[in-house]
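Novice: predicted model, plus sequence, below.
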Amino acid sequence: MTTSQQEFSLEMTSLPRDQVKDVLRGLLHSIFFHRLLINVLPRELRVLNTTVSITDSPDVENLIEEKIAEFLHNSNSPTQVKQEKLAVLFYEKRLKKNWFQFSKSEEFVCWEQWNITLNLTQPPKSEQEKSKSMKSVENQFIQNLMKILKIVNDYKEHIPSITTTEGNPFPYQIAIQSQSESWNTMIKRMLVTDAPTIEKSTSSPVAQNTANVSSSKASSRPSSIRSDRGMS
């Protein structure tokens, strides 16, 4: 079955730089918890007074930590306010279109893309500003987690059928916007020239995950988002 790509967006409208690591860790783990379509053992992560469900995959955890470090390095700037973006892309294997039909080959095509926009600010200085900022960040963070939950529950028809029980059926990438290219250029590159190849997929940690697939379609996982206080 051929599916169409879905694109979703998350945004933190004001995020002090010293909170970036925690926010990204929580959002990325939440996305992967719902889109890593293999049997996983749920774990809990405490982020900004909130409990987030995450997978037990060391490959996912290592990738997230690596990309957070890259993001922090790229966004290191003395400017007061700066907008930074990153994307999470999930791919499926499809038969490659061949006009002459002499032979059949396969390629990976993106079926889902998550865009995360962070509007970075300098950390507040006074205690009053810190308290106000923390409250705002926590509220924004919870709202984004709830948005992820709503999206994964509302949008399921585009998820490709799982046709293998050998490892993770859908390779993924986290793309960090660099200073040398525009966002649109980066996304085009990730969708076309830098999409996973069949050769890459057989040797990557993603494809070597040995967990079994439990169903042909994704089902909603019980997700835990527990905040120590209500939003205001």
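Specialist: Right, received. Where do you want to start? Just so we're clear, the structure is a prediction, and the values are computed from it rather than from any experiment.
Novice: CA atoms for contacts and neighbours, from now on please.
Specialist: Fine.
Novice: what sits closest to residue 90 if chain neighbours are left out?
Specialist: Using CA to CA, 6 or more residues apart in numbering and skipping the chain neighbours, the partner closest in space to residue 90 is residue 172 (4.4 Å).
Novice: quick one, what contacts that neighbour?
Specialist: Listed by CA atoms under 8 Å, 6 or more residues apart in numbering, the contact partners of residue 172 are 88, 89, 90, 91, 206.
Novice: please compare the first structure with the one that follows:
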Amino acid sequence: MGAKYCAGLLHAVLFHRLLGIIKPATIEFLDVTIPKIDDPKIDAMVNAKADAVYRAIDLANNKKGQLIVTFADRVTKKSWFSSGEEDVTWEQWLLDITAIAHPIPASIILEHTSSEQGRAAVPRIKESSGVSPFPWRIEVRVGSVELAA
């Protein structure tokens, strides 16, 4: 059940920040309808990351995990003798996941802070093919260890 909640959070972030061509869908949790992108590759990645963080958190020790969603702009970096591309982060979402051994009220499980302020940070879209015109990634961490998922 907990992995489903983690996946719902990731789907909500990706739906609002993957600015390419998408097919919308919804999922339900905590009696709330959450938007998601209807794409099998994104579903597989989100489920793998959510399962990885949920499995890694040990309920007996109240471990904390973190899902980190990073969006970047690919810019050309020029130097004296060469040029290359570099990903420059323009937004990063840190989703702190804490396992609690006893039930808690649904009203305090989900905390949302406004994403309205971050819209000015989105760089100019240079191309619009695929689900995102920008490079993006999801990392899973428990403590200071990054998990492969």
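Specialist: In hand now; what should we look at? Values in this document were obtained by computation on a predicted structure and should not be read as measured data.
Novice: now the contacts of residue 172 of the first structure in CSV, with distance to residue 152 of the first structure, secondary structure and neighbour count?
Specialist: Formatted as CSV, those follow (distance: CA to CA, whole Å; DSSP: H, G, I helix; E, B strand; the rest coil; neighbours: other CA atoms under 10 Å):
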residue, distance to residue 152 of the first structure, secondary structure, neighbour count
88, 14, strand, 19
89, 15, strand, 22
90, 14, strand, 23
91, 16, strand, 22
206, 21, helix, 21
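Novice: considering those, which are maintained in the second structure?
Specialist: On the basis of both residues aligned by TM-score structural alignment, their matches' CA atoms under 8 Å, what survives of the contacts of residue 172 of the first structure in the second structure is 88, 89, 90, 91.
Novice: in the second structure, what residue corresponds to the last one?
Specialist: Looking back up the chat, that one is residue 91 of the first structure. Using TM-score structural alignment, the partner of residue 91 of the first structure in the second structure is residue 72.
Novice: how many other residues sit next to the residue nearest to its match when sequence neighbours are not counted?
Specialist: Closest residue to residue 72 of the second structure apart from its sequence neighbours, by CA to CA, 6+ apart: residue 89 at 4.0 Å. When neighbours are defined as other CA atoms under 10 Å, residue 89 of the second structure has 14 of them.
Novice: part of a strand, is residue 89 of the second structure?
Specialist: Yes - the assignment for residue 89 of the second structure by DSSP: H, G, I helix; E, B strand; the rest coil puts it in a strand.
Novice: right, and it touches residue 121 too?
Specialist: No - with contact defined as CA atoms under 8 Å, residue 89 of the second structure does not count as touching residue 121 (10.0 Å).
Novice: which SS class is the aligned residue in the first structure for residue 126 of the second structure?
Specialist: Alignment note: residue 126 of the second structure maps to residue 163 in the first structure; criterion TM-score structural alignment. Three-state call for residue 163 of the first structure (three-state DSSP): coil.
Novice: burial measure for the aligned residue in the second structure for residue 109 of the first structure, as a count.
Specialist: Alignment note: residue 109 of the first structure maps to residue 88 in the second structure; criterion TM-score structural alignment. Other residues near residue 88 of the second structure come to 13 when the count uses other CA under 10 Å.
Novice: list the residues that contact residue 88 of the second structure.
Specialist: Residue 88 of the second structure neighbours (CA under 8 Å, 6+ apart): 72, 73, 74, 75.
Novice: how about the residue positioned nearest the centre of the second structure, nearest residue that isn't a chain neighbour?
Specialist: Residue closest to the average C-alpha location in the second structure (CA atoms, centre = their mean): residue 69, at 3.7 Å. Nearest non-adjacent residue to residue 69 of the second structure, counting by CA to CA, 6+ apart: residue 138, 4.5 Å away.
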